[in-house]
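*Asks:* With the sequence up front, the predicted model follows.
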Amino acid sequence: MPVLLTILILLLLFVIYLSFYFFYSPKVKKKNLNITELSETIEIDGVTRSFHAVIPKAHVEKMPLIFVFHGTMQKGKTIRKAVGYEFDEIAESNGVIIVYPDAYKGSWNDARKVGDYPARIENIDETKFVKQMIAYFESKYHVDPHCVFGVGFSNGGQLIHRLASNISQEFKGLAAIMATHPTMDNFIGNGTGGEVPMLLVAGTDDHTVPYHGGLIQLFFLKPRGLAMSAYKTAEFYAKRNGISSPPTVEFLPHLEQSGNTAVIRATYRDTDKKTVELYTAAGIGHVFPNKYNRFPRIMGKSTFDLDTPYVIWSFFKQYI
């Protein structure tokens, strides 16, 4: 075999190995749960929008409703799998309807001024989309419209910040995962008033959303402007909620399989004020930590010390 051909084959094998190493994520087995799966579309301003949902078969009226907003270039079904179907488990065991909406052409028209994705260019009205989904589930499944919650990862977390600004009155609680608040010169929201319970998760080794604040960019491409640090984001919401007390800080129990990672919870709480929680995931990258699924290595490390979907549900439950 010619030397050049041998070298090319070895290079190809090396590229295949690297691709497998950095992009592989173990397949998560879908659980056999007592739920109904739904896929539906609605039209908003001439644009067809889609969403997916899981509904407990033991459905009753006045169920809570939780939206889970995915990251850039994902879909609702993608984030559902990425968190190991844990929100499906929560739906079945706690009597909750979970909705996994799809972004417009892969991205949300979120809270950041800087962005060249179609949803921003075409100024897609995400608040109207959310309101119409709430109305749909209230009409068809009789959910409690006063018991609606929102969770967002990455670009979906930036949408959470915009919803917290524009229509916070629609939500009893919100959670932004790996999405610190844009700096005010990069913020597109309508305002910053009104209390909103907020749970935040941030990774110290997140190279997309810097833990200490700075430029948001995916794989050092497509800059999305500046964002606050994780602690400044928590303080922003604590101040918004009228909390003046310093946070209580504690380490979560460490599991051996989590290796050299750690999770620290900072809780901002005052009497009769809406709580803010910040989970600092030390050594963790741009991932959605959960007990079943590992994100591709290129996104950074994860940890089993933080089972994010159940931590979110525990936070939301206090407002039901």
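*Replies:* Nice, thanks for sending it over. The shown structure was predicted, so the numbers you read here are calculated from the model rather than taken from an experiment.

*Asks:* CA only for contacts and neighbour counts going forward, please
*Replies:* Fine.

*Asks:* burial count for Leu5?
*Replies:* Counted by other C-alpha atoms under 10 Å, the residues lying close to Leu5 total 10.

*Asks:* need the contact list for it.
*Replies:* Contact criterion C-alpha atoms under 8 Å, 6 or more residues apart in numbering gives no residues in contact with Leu5.

*Asks:* tell me the SS of it?
*Replies:* helix (DSSP: H, G, I helix; E, B strand; the rest coil).

*Asks:* ok, so what distance separates it from Val15?
*Replies:* 15 Å (C-alpha to C-alpha, to the nearest Å).

*Asks:* Could you do Leu65 as well?
*Replies:* Look at Leu65 and Val15: by C-alpha to C-alpha, they are 44 Å apart.

*Asks:* got it, and Ile243?
*Replies:* In terms of C-alpha to C-alpha, Ile243 sits 52 Å off from Val15.

*Asks:* adding another structure so you can compare the two:
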Amino acid sequence: MKNQITCCLAGLLLLLAACKKDDTPTTPKVYRFNSSIQVDGLTRTYTVNLPPNYYEASNLSLVIALHGGGGSGAQFESTNNLTPKANASGFIVVYPDGTGVINTWNAGRCCGSAMNNKVDDVKFISQLIDKLLADYKINPKKVYVTGHSNGGMLCYRLACELSNKIAAIAPNGCSMVMSTPCNPARPVPILHMHSKLDQHVPYQGGVGNGVTGISVPPLDSVFTVWSGKNGCTNPNQLSFSNSSYSLTKWLSCSNNSSIHFYLTNDGGHGWPGGLPGGPSSDIPSTAINANDLLWDFFQQYQLP
């Protein structure tokens, strides 16, 4: 009888232990983070979106998406549809915010209070990359930057000054407006998207109808600079053209880099395949999809 009681008690204890283990709450998996870092006395904010496979994956790619002048990370995310692409394709996307009452980036000769106050946005993005690499499961060789308008301008400045941390860039609806010589430490692959109908930042250069009030260089001159920086020996080759868009490539570049230029015949100053940036913004091009193009392009490159 004593042995039976002992066995029953032992079985009951095992059952209770099993129940306790099953009832232990698990830490919920979080996929969205709003955070900030301090840079030069300024609180710099950003939003992180992790893909659904994040907690089972490793060595993920990071895409930093820079909004246009007057926008914000939240606004850019809501109109470019890049987050659904990131979730489907399994990469991390981060949306930083510019500075000022009207958010802008200091891209050199543009734009707004960020330029006037000499805000060091290159330093911000550099420290942001360091923070993200420390906090998340990111492959440091697979960090990429994309951006629209003023954000695209900053893409070019980052390529000039932060090429040791950024594998490739994909600017849209912008030009390069450096105020100092561009001296990248390595060739930088570039995918540029633009509309012929963009009157805010004309692809042929000059002063657009936007609030920047500056004259931007024509894209031909920008690509001439970068084909030289990238050591391209097969420049300016028309790869494809139809009634909707053309694709020009600069190939045979150093370290297998390249430059791809998509020029659409429709749309305006908007994110191709996305939504208008605001109530009075241009209707974006439907001839190409920026998110598909940039992700296909980025996957071809990584830092040495």
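*Replies:* Cool, got the structure. Every value quoted in this text rests on a predicted model; they were computed, and no experiment measured them.

*Asks:* Quantify their similarity with the TM-score.
*Replies:* TM-score for the superposed chains, counting by TM-score structural alignment, normalised by the length of the second structure: 0.81, backed by 268 aligned residues with a C-alpha RMSD of 2.2 Å.

*Asks:* Comparing Ile243 and Val15 of the first structure, which residue is more hemmed in?
*Replies:* Taking other C-alpha under 10 Å, Ile243 of the first structure and Val15 do not tie; Ile243 has more neighbours (21 against 12).

*Asks:* In terms of helices and strands, where is the counterpart of Gly156 of the first structure in the second structure?
*Replies:* Counting by TM-score structural alignment, Gly156 of the first structure lines up with Gly151 in the second structure. Element membership of Gly151 of the second structure [criterion: DSSP states H and E] is helix 150-161.

*Asks:* for the residue lying closest to Met73 of the first structure once chain neighbours are set aside, what are its contacts?
*Replies:* Residue nearest to Met73 of the first structure in three dimensions, not counting chain neighbours: Gly106, with 4.3 Å by C-alpha to C-alpha, 6 or more residues apart in numbering. By C-alpha under 8 Å, 6+ apart, the contact list for Gly106 of the first structure reads 72-75.

*Asks:* the longest helix in the second structure is where?
*Replies:* Counting residues, the longest helix in the second structure under DSSP state H turns out to be helix 2-23.

*Asks:* Arg80 of the first structure touches Val99, doesn't it?
*Replies:* No - look at Arg80 of the first structure against Val99 with C-alpha atoms under 8 Å: they stay out of range, at 9.5 Å.

*Asks:* And those two? Which one has more around it.
*Replies:* Using other C-alpha under 10 Å, the more surrounded residue of Arg80 of the first structure and Val99 is Val99, with 27 against 22.

*Asks:* which one in the second structure is aligned with the more buried one?
*Replies:* Counting by TM-score structural alignment, the partner of Val99 of the first structure is Val94.

*Asks:* tell me which element its match is part of?
*Replies:* With DSSP H and E as the criterion, Val94 of the second structure is inside strand 92-96.

*Asks:* residue ranges of the strands in the stretch 201-304 of the second structure, please?
*Replies:* Along the stretch 201-304 of the second structure, counting by DSSP state E, counting those that start in this stretch, strands occupy 206-207, 215-216, 234-241, 245-251, 259-264.

*Asks:* repeat for the stretch 51-200 of the first structure
*Replies:* 65-69, 97-101, 148-153, 173-177, 198-203.

*Asks:* could you redo the ones you listed as CSV and give each row distance to Gly214 of the first structure?
*Replies:* Shown next, in CSV, are the strands of the stretch 51-200 of the first structure (distance: least, C-alpha to C-alpha, whole Å):
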stretch, distance to Gly214 of the first structure
strand 65-69, 23
strand 97-101, 29
strand 148-153, 18
strand 173-177, 17
strand 198-203, 14
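
*Asks:* Out of these, which is closest to Arg265 of the first structure?
*Replies:* strand 198-203 (9.2 Å; C-alpha to C-alpha).

*Asks:* Okay, Asp198 of the second structure and Arg44 of the second structure: tell me how far apart.
*Replies:* From Asp198 of the second structure to Arg44 of the second structure the distance is 30 Å (C-alpha to C-alpha).

*Asks:* Which one of the two is surrounded by more residues?
*Replies:* Set Asp198 of the second structure next to Arg44 and count neighbours by other C-alpha under 10 Å: Asp198 wins out with 23 against 19.
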